[in-house]
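Chemist: how would this look folded up:
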Amino acid sequence: MTINDSRNLVLVLGATGKSGSRVAARLDELGVPVRRGSRSAAIPFDWTDRSGWAAALAGVDAVYLSYQPDLAVPGAPAAIKAFSAAAQLAGVRRLVLLSGRGEREALECEDIVRGSGLEVTIVRSAFFAQNFSEGAFLDYIHAGEMALPNGDVPEPFVDVDDIAEVAVTALTQPGFGRVYEVTGPRALTFAEAAAEIAAATGREIAFLPVSRTEFTTALLSYGLPGDVVSLLDYLFGTLLDGRNSGTVDGVRHALGRGPKDFADYARDTAATGVWAAPATPELVGAPE
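Modeler: So this is what the prediction gives:
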């Protein structure tokens, strides 16, 4: 499929998420017809309700598949297998799967889509840089203290804009259909990432190393659902144990340029104001 094809509707799953929203926006910019797949969309898509999948897939040529909440959760391989079969039945030709580095379950899902009969590209991603600004760790930045386990383990955080650009290229241009493992250009510890954000914002962002037990206990005390806490504990206990610390050249191989550095991400994100410390009552003129 190229952007000049007459039947080039792309279904973007997870269209309200970090990567899916960017993929959909870039396809819009290219003039590629997009169907946004989410529970609130005009044609709803819900991973837990397969009765709506046929309608979401009708007339679709390519799919960006981002599984929520993560390919590592129980039931993900079964859902991916059922969706791949539904996509093949609907006449979909091309599928781009967002996968994760070092996840046994993600590798199982990769094998499933490869056996679907579709033209498959896999974008196997490192930990998102945007988790510090759009996800689980934003509240830590606002508070000025990041309390996490595995603070001394390097991770080559990847900018989600790079992921989206690789995915859109694979969705719209010929010659893909392989695995692109994508990382940032260098690995940083979470403590070093906090220091980069502090430098970009001009704020003090401390890093506090904690045990996994302390981490999960704190998350539960904040009211996070147990399944979310279990997923975060899994990520820090397995994927963020050093196995994924190495950098790779997937972004360069796909796009012909290097990936965005974390310092550039931090600078650009700081300029949006999203990391500004929340105003205190005194600062907004509340009565004493």
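Chemist: Please count neighbours and contacts with C-alpha atoms only from this point.
Modeler: Noted.
Chemist: And the helices in the stretch 101-250 of the chain?
Modeler: Per DSSP state H, counting those that start in this stretch, the stretch 101-250 of the chain has helices spanning 104-114, 138-143, 160-172, 190-201, 212-221, 226-234, 250-255. These are given in chain order.
Chemist: Run through the residues that contact the residue lying closest to Q173 once chain neighbours are set aside.
Modeler: Excluding its sequence neighbours, the residue lying closest to Q173 (CA to CA, 6 or more residues apart in numbering) is T2, at 5.2 Å. Contact partners of T2, counting by CA atoms under 8 Å, 6 or more residues apart in numbering, are 8, 172-174.
Chemist: at 7 Å what do you get?
Modeler: The contact partners of T2, taken as CA atoms under 7 Å, 6 or more residues apart in numbering, are 172-174.
Chemist: Name the nearest of these relative to G202.
Modeler: For the contacts of T2, the closest approach to G202 (CA to CA) belongs to T172, at 40.4 Å.
Chemist: can you give me the strands for the stretch 51-200 of the chain?
Modeler: Taking DSSP state E, counting those that start in this stretch, the strands of the stretch 51-200 of the chain run over residues 62-65, 94-100, 119-125, 145-148, 179-182.
Chemist: State whether the residue nearest to Q173 is indeed within a strand.
Modeler: No: per DSSP: H, G, I helix; E, B strand; the rest coil, T2 lies outside any strand segment and is coil.
Chemist: how much space between it and E119?
Modeler: Taking CA to CA, to the nearest Å as the criterion, T2 is separated from E119 by 14 Å.
Chemist: Please provide the structure for the following sequence as well, for comparison with the first:
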Amino acid sequence: MTENTQNMTVVVTGASGRTGSRVAQAARGAGLTVRAASRARGFDWEDRSTWADVLRGADAAYLVYPSDVGAPGAADAVGRLANEAVALGVRRLVLLSARGAEQARPTEEALRESGADWTVVRASWFAQNFSEGPLVEELRLGGELVFPAGDGVREPFVDVRDIADVVVAALTSGDRYVGQAIDVSGARLLTFEEAVAEVGAAAGRAFTYRAVSAREYGAHLAGFGLPEQEVGFLVELFESLLDGRNAHLSDGVRRVLGREPRDFGDFAREAAAAGVWKG
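Modeler: As a prediction, this is how the structure comes out:
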């Protein structure tokens, strides 16, 4: 049963990020009042004193940890925030997690132990990672993506708008998805080389993909000044997530929304039309 969303207020963490911005947009479209939680609005995951003012009086919250749900410190931060939310009467919590990531399980467990009415949305690799964030400049300026996804490893890239729609459905469907983990993916499997080729075709440019090992990529990141602990975490994450374990489709989008996931080719054409990869 769908809840009456009139006067329902949802806190959206990461409201300026890839998923948070779409969750906020989808929530407003569903008639919810959105309370954006970001540093620009006084919310800081690392400063517990900023949490209560954002949470107090809300009905629900979307939680996305800023670096990664499996990152060091994520389980502690999410668990503490979830406990504080429940204490303030915000029991309905939806957490973004990563499909196939064992590193994310402690964070999911911390949410479950909070006593919240929880839902976990486990997403595959974002299609929008090719159009937003650090990978974009490599393609736009250099025409090549160097990444540790191996040769032939397939991934069902998911459109973040589908993630947002699933999150909002979970928030507004009463207890239908409480206590559940929902795996979401895109409509078809692609290697990173194939995905880059589709992006290039949409952009009218010859883009290429070059696979490197996770450790080579970690050394590349360290050269840009990324902290050693973060580099180590990313190397471990890429070595596990990009080993082929996620080379399968999930039915979460179809099961929750009653439709097929958006296709990667449609995403690429829309982003190209917006000029994302113009040189």
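Chemist: hang on, the earlier thing: any quick ChimeraX command for the buried ones out of the contacts of T2 of structure 1?
Modeler: Selecting only the buried members of the contacts of T2 of structure 1 in ChimeraX, with burial defined as 16 or more other CA atoms under 10 Å, works like this:
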select :172
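Chemist: can you tell me what part of structure 2 stretch 244-256 of structure 1 aligns to?
Modeler: Residues 246-258 of structure 2 are where stretch 244-256 of structure 1 lands when matched by TM-score structural alignment.
Chemist: Off-centre distance for that stretch?
Modeler: For stretch 246-258 of structure 2, the distance from its own C-alpha centre to the chain's C-alpha centre is 15 Å (CA atoms, centre = their mean, to the nearest Å).
Chemist: Quick one: end-to-end length of it, please.
Modeler: Across stretch 246-258 of structure 2, the terminal residues are separated by 23 Å (CA to CA).
Chemist: cool, stretch 111-129 of structure 2 as well?
Modeler: 26 Å.
Chemist: what's the matching range in structure 1 for stretch 202-221 of structure 2?
Modeler: Against structure 1, stretch 202-221 of structure 2 falls on residues 200-219 (TM-score structural alignment).
Chemist: And for G150 of structure 2, the neighbour number?
Modeler: Neighbouring residues of G150 of structure 2 were enumerated by other CA atoms under 10 Å; the total is 19.
Chemist: tell me the contacts of it?
Modeler: 211-212.
Chemist: Check which helices and strands the helix ranked longest in structure 1 sits against.
Modeler: For structure 1, the helix that runs over the most residues, judged by DSSP state H, is helix 76-90. Using 3 or more CA pairs under 7 Å, 6 or more residues apart in numbering; DSSP states H and E as the contact criterion, the secondary-structure elements in contact with helix 76-90 of structure 1 are helix 53-57, helix 104-114.
Chemist: about what we covered before: if we look at the match of stretch 244-256 of structure 1, which residues are touching it?
Modeler: Taking contacts as CA under 7 Å, 6+ apart, the residues outside stretch 246-258 of structure 2 that touch it are 100, 154-156, 162, 166, 182-185, 188-189, 259-261.
Chemist: Closest to T208 of structure 2 out of the residues you listed?
Modeler: Within those, distances to T208 of structure 2 taken as CA to CA reach their minimum at R154, with 16.3 Å.
Chemist: surely the closest one meets L190?
Modeler: Yes: checked against CA atoms under 7 Å, the pair R154 of structure 2 and L190 is within contact range at 4.9 Å.
Chemist: Which of the two has more residues huddled nearby?
Modeler: Neighbours were counted for R154 of structure 2 and for L190 using other CA under 10 Å; R154 has more, 23 against 19.
Chemist: Let me see the contact set for that one.
Modeler: Residues touching R154 of structure 2, when contacts are defined by CA under 7 Å, 6+ apart, comprise 189-191, 244, 247.
Chemist: can you rerun that using 6 Å?
Modeler: If a contact means CA atoms under 6 Å, 6 or more residues apart in numbering, then R154 of structure 2 has 189-191, 247 as its contacts.
Chemist: Take these and lay them out in JSON lines including distance to F43 of structure 2.
Modeler: As requested, those are arranged in JSON lines below (distance: CA to CA, whole Å):
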{"residue": "L189", "distance to F43 of structure 2": "37"}
{"residue": "L190", "distance to F43 of structure 2": "37"}
{"residue": "T191", "distance to F43 of structure 2": "38"}
{"residue": "A247", "distance to F43 of structure 2": "36"}
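Chemist: List the members of those that persist in structure 1.
Modeler: With both residues aligned by TM-score structural alignment, their matches' CA atoms under 6 Å as the criterion, the subset of those whose aligned partners also touch in structure 1 is 189-191, 247.
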